[in-house]
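Undergrad: Give me coordinates for this.
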Amino acid sequence: MYNAGRELAGSIVKEKLAACVNIVPENRLFLSALQINTDPEELLIIKTRQSLLPALTEHVNANHEYDVPEVIALPINGGSPQCPEWLNNSIRD
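TA: Predicted coordinates:
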């Protein structure tokens, strides 16, 4: 997954679906066939606008190696006042 995560992040930024993608290495813990399993993977923190979420989700689904990649949107409730301007100037309309 490590190279796949970097490639997916690069394609997201190249397509201007996000201004920035942070790649965080992690271990996924999950239950399968009544057994706890762990796998190394990368968490992508993708910074974009709500209006691009459908296109971003479609891009992730089409380019991710998992059958059902996890896409979760979190609202921005505050932060630096310059961030929205930087974000809007870095992604597609």
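
Undergrad: When you work out contacts or count neighbours from here on, use the C-alpha atoms and nothing else.
TA: OK.

Undergrad: in the helix of greatest length in the chain, what counts as buried?
TA: When secondary structure is assigned using DSSP state H, the longest helix within the chain turns out to be helix 2-14. Along helix 2-14, these residues count as buried under the neighbour rule (16 or more other C-alpha atoms under 10 Å): Gly5, Arg6, Leu8, Ala9, Ser11, Ile12, Val13.

Undergrad: and for comparison, fold this next one:
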Amino acid sequence: MFSVIYITAGNMDEARRIGKKLIEERLAACVNIFPISSIYRWKDNIEESTEFGMIVKTKTEKVKEIEKRVKQLHSYEVPCVLSFDVGEGSAEYLKWIGESVD
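TA: Down below sits the predicted model:
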């Protein structure tokens, strides 16, 4: 089974550093990084910031390990790490994910 994990980072350097580590450690097959505008409540204040979203493609069995690793690498006190199961997808692409993740 496969999962997609959504993570946010405070800047491009942090997103690239985390993404590269996940690939190097064979926890993920691919990490997409893109700029986002975020509005959120933090410590009873409404905040607005530019962040970088990350979409991580992996095996479902790696989700908890990725969450743990992201918490070690991330600058945020409470990083966003949300996982979604992949119900269906291109058989060839899913095979590639399976071969790319240990």
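
Undergrad: Mind telling me the TM-score for this superposition?
TA: Once superposed, the chains reach a TM-score of 0.90 (TM-score structural alignment, normalised by the length of structure 1), with 92 aligned residues with a C-alpha RMSD of 1.3 Å.

Undergrad: Need the max-distance pair from the buried residues of helix 2-14 of structure 1.
TA: Among those, the pair separated by the greatest distance (C-alpha to C-alpha) is Gly5 and Val13, at 12.5 Å.

Undergrad: could the buried residues of helix 2-14 of structure 1 be laid out in TSV, adding distance to Ala73 of structure 1?
TA: Output for those, formatted as TSV (distance: C-alpha to C-alpha, whole Å):
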residue	distance to Ala73 of structure 1
Gly5	18
Arg6	20
Leu8	17
Ala9	16
Ser11	19
Ile12	15
Val13	17
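
Undergrad: If we only consider these, which is nearest to His64 of structure 1?
TA: Nearest to His64 of structure 1 out of the buried residues of helix 2-14 of structure 1 is Leu8 (C-alpha to C-alpha; 7.1 Å).

Undergrad: That closest one maps to what in structure 2?
TA: For Leu8 of structure 1, the aligned position in structure 2 is Ile18, judged by TM-score structural alignment.

Undergrad: Looks like its match contacts Gln72 (just checking).
TA: No - Ile18 of structure 2 sits out of contact with Gln72 when judged by C-alpha atoms under 8 Å, with a separation of 9.7 Å.

Undergrad: any idea where the strands of structure 2 begin and end?
TA: With DSSP state E applied, structure 2 shows strands at 2-9, 30-42, 45-59, 81-85, listed in chain order.

Undergrad: What angle do strand 2-9 and the shortest one make with each other?
TA: Think strand 81-85 of structure 2. Relative orientation of strand 81-85 of structure 2 and strand 2-9, computed by axes from the mean of the first three to the mean of the last three C-alpha atoms, to 10 degrees: 160 degrees.
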